[in-house]
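Peer 1: Here is my input; please provide its structure:
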Amino acid sequence: MLLAIDVGNTNLVFALFDTSAGGGAAAQLKARWRIATDGRRTGDQYAVWLLQLLSIEGFDRSDITQIIFASVVPRADHNLTVLAEQYFGITPLIAGHGKAEWGFSIDVDQPSSLGADRALNVLAATELVGGDMIVVDFGTATKFEAVDFNGAYKGGIIAPGINLSLDALVGKTAKLPRIAIRAPDSASVIGRNTEDQMLIGVFWGYVAMMEGLIDRMKNEIGRPVKVVATGGLAILFDDNTRIFDVVDPDLTIRGLAILADRAGT
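Peer 2: A predicted model of the protein is given here:
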């Protein structure tokens, strides 16, 4: 089995894939666990947490034969390597390095600046969807990636994530309350109270931003484009807009499975 770890700015996702019937896109996602990102967390602390979860789900550490991780938090890399080597006896693959190089063209001014999560989304979308694409990932930041029909990364957009926007709104005002991100109950965009007005501004404002940016990207690309969405809020937004052609909340970790399969053991 493959243990894939996606290290984001807010959370780490640990995903367990069954590769017995085939790796890469054919690998079956068997379990997924999430923990808050903390660069100070040691390999031993990860092990205590992860080994208990494996046991609860009926797995043993010996079931894991391959480990890969992708990280946008460099401080976590050493501790995850310790976890893999000390507790599983496996030298991990690191996405974007060595045998786990991306394998596609990064056609931008600073190729090395492309984050691992963004690269994995490009790789997975190319494998699973293909053609000219815009890949949208809802995370701490919302990223829009332009991918051409050859699978080359052509550039993109980084915007504040919706929760980050809400945090700024609440944190910089004295009286506005904390609200949960959800679709408004009414289709009206004229709120009758403070909380409704905030929700309309944050939610429908974010939908309008996405639709506007994607429309501009499509016009600039000039060819038919599929829009692929991933991240925790992708399904919520998909219920309230028609801009997405494909929604896969697990696109990033599927990218890790594909990359691990290409890299081999």
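
Peer 1: From here on, just use CA atoms for contacts and neighbour counts.
Peer 2: Fine.

Peer 1: what's near enough to touch residue 132?
Peer 2: By CA atoms under 8 Å, 6 or more residues apart in numbering, the contact list for residue 132 reads 146-149, 151, 223-226.

Peer 1: Could you provide those in JSON lines, with additional columns for neighbour count and distance to residue 44?
Peer 2: JSON lines is the format used below for the contacts of residue 132 (neighbours: other CA atoms under 10 Å; distance: CA to CA, whole Å):
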{"residue": "146", "neighbour count": "23", "distance to residue 44": "39"}
{"residue": "147", "neighbour count": "28", "distance to residue 44": "39"}
{"residue": "148", "neighbour count": "19", "distance to residue 44": "42"}
{"residue": "149", "neighbour count": "12", "distance to residue 44": "44"}
{"residue": "151", "neighbour count": "22", "distance to residue 44": "39"}
{"residue": "223", "neighbour count": "11", "distance to residue 44": "50"}
{"residue": "224", "neighbour count": "11", "distance to residue 44": "49"}
{"residue": "225", "neighbour count": "21", "distance to residue 44": "45"}
{"residue": "226", "neighbour count": "19", "distance to residue 44": "43"}
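
Peer 1: To compare with the earlier structure, here is another sequence to fold:
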Amino acid sequence: MIFVIDVGNTNITMGVFDKDEIIAKFRLTTQINRTSDEYGLILTDLLNIKKVSIAAIDTAIISSVVPRVMYSLTSAIKKYLGVTPLNVEVGIKTGIKIPIPNPKEVGADRVADAVGAYELYGGPVLVADFGTANKYDLITEDGSLIAAVTCPGLKMSANAMWSGTAKLPEIEIAMPDTILAKDTVTSMQAGLIFGCIGQTEYIIKKMLKEAGLEKCKVVATGGFGRIIASNTDVIDIYDPDLLLKGLKIIAEKNKKVK
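Peer 2: Next up, the predicted model:
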């Protein structure tokens, strides 16, 4: 079995694959100050609760955009799961080409998303990942990640609104019934959600136009991806587990290399 971990700025998302099936998923808040023993205790408890045999896990892989978490998390996986995790970084076999001056600038999560989208849905493909940040990545027919756009995500935008103003309240991020809002909460929800939909439609159309692509699959993922994908026609597929699937594919490619 393959244990996959994505360390994001807000959450650590984990999954266990038995062949092609995700048999368990869990999510933790990302905290810098956890020790390896704390991570080990959390991981083993979660796996036991989900009835996943730790002994059956023979491979682990991590993508991370939070370097300060890596030492404790990696040590925990070695000590408590008995495997040395792969780290998605420059030099690992992914099947994706990154033809830019400094490939190290591309986050490991974006690479995993690109691998998942390209391997599962073919190219050209555009990935729209709606998480802490909204990320739009364009992968060509030959598997080259040629362009990336990054914007504040819904939660980041919402936090900026209510922390940067005196009277705007903290609200639930949810789709309102109408954009014709008549109260403060609904007006904020309308601005956030419909603003993000507008951003998504413009950026995707602009990227495809400048790349000269008339036909291109668009795959959405991320925590808020379902809300956006279900309210626009520029997104073809919503895959909430795209990143985890991408990590699993990368792990398999590197097992074959070994």
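
Peer 1: Tell me the one among the contacts of residue 132 of structure 1 nearest to residue 83 of structure 1.
Peer 2: Taking CA to CA as the measure, residue 151 is the one of the contacts of residue 132 of structure 1 closest to residue 83 of structure 1, at 33.1 Å.

Peer 1: helix/strand/coil for the residue nearest to that closest one when sequence neighbours are not counted?
Peer 2: The spatially closest residue to residue 151 of structure 1, leaving aside those adjacent along the chain, is residue 126, at 5.6 Å (CA to CA, 6 or more residues apart in numbering). The three-state label given to residue 126 of structure 1 by DSSP: H, G, I helix; E, B strand; the rest coil is helix.

Peer 1: contacting residues for the counterpart of residue 204 of structure 2 in structure 1?
Peer 2: Using TM-score structural alignment, the equivalent of residue 204 of structure 2 in structure 1 is residue 214. By CA under 8 Å, 6+ apart, the residues touching residue 214 of structure 1 are residue 134.

Peer 1: now do residue 145 of structure 2
Peer 2: 96-99, 114, 137-139.

Peer 1: Quick check: the match of residue 204 of structure 2 is in a helix.
Peer 2: Yes: under three-state DSSP, residue 214 of structure 1 sits within a helix.

Peer 1: For residue 165 of structure 1, see how far away it is.
Peer 2: 19 Å (CA to CA, to the nearest Å).

Peer 1: just the helices in structure 2 please.
Peer 2: For structure 2, applying DSSP state H gives helices covering 36-49, 67-76, 108-121, 154-163, 184-211, 225-229, 242-257.

Peer 1: now those in JSON lines, with distance to residue 12 of structure 2?
Peer 2: As requested, the helices of structure 2 are exported to JSON lines (distance: least, CA to CA, whole Å):
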{"stretch": "helix 36-49", "distance to residue 12 of structure 2": "11"}
{"stretch": "helix 67-76", "distance to residue 12 of structure 2": "10"}
{"stretch": "helix 108-121", "distance to residue 12 of structure 2": "11"}
{"stretch": "helix 154-163", "distance to residue 12 of structure 2": "16"}
{"stretch": "helix 184-211", "distance to residue 12 of structure 2": "24"}
{"stretch": "helix 225-229", "distance to residue 12 of structure 2": "17"}
{"stretch": "helix 242-257", "distance to residue 12 of structure 2": "11"}
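
Peer 1: Of these, which is nearest residue 88 of structure 2?
Peer 2: Among those, helix 108-121 sits nearest to residue 88 of structure 2 (CA to CA), with 5.7 Å.

Peer 1: With structure 1 overlaid, report how far that closest one is off on average.
Peer 2: Comparison of helix 108-121 of structure 2 with structure 1 after fitting gives an average deviation of 0.6 Å (mean CA distance after the TM-score superposition for structure 1).

Peer 1: Now do the contacts for the alignment partner in structure 1 of residue 147 of structure 2.
Peer 2: If you follow residue 147 of structure 2 across to structure 1 using TM-score structural alignment, you land on residue 155. By CA under 8 Å, 6+ apart, the contact set of residue 155 of structure 1 is 107-108, 145-147.

Peer 1: Across to structure 2, which of those hold up?
Peer 2: Retained in structure 2 (both residues aligned by TM-score structural alignment, their matches' CA atoms under 8 Å) from those: 145-147.
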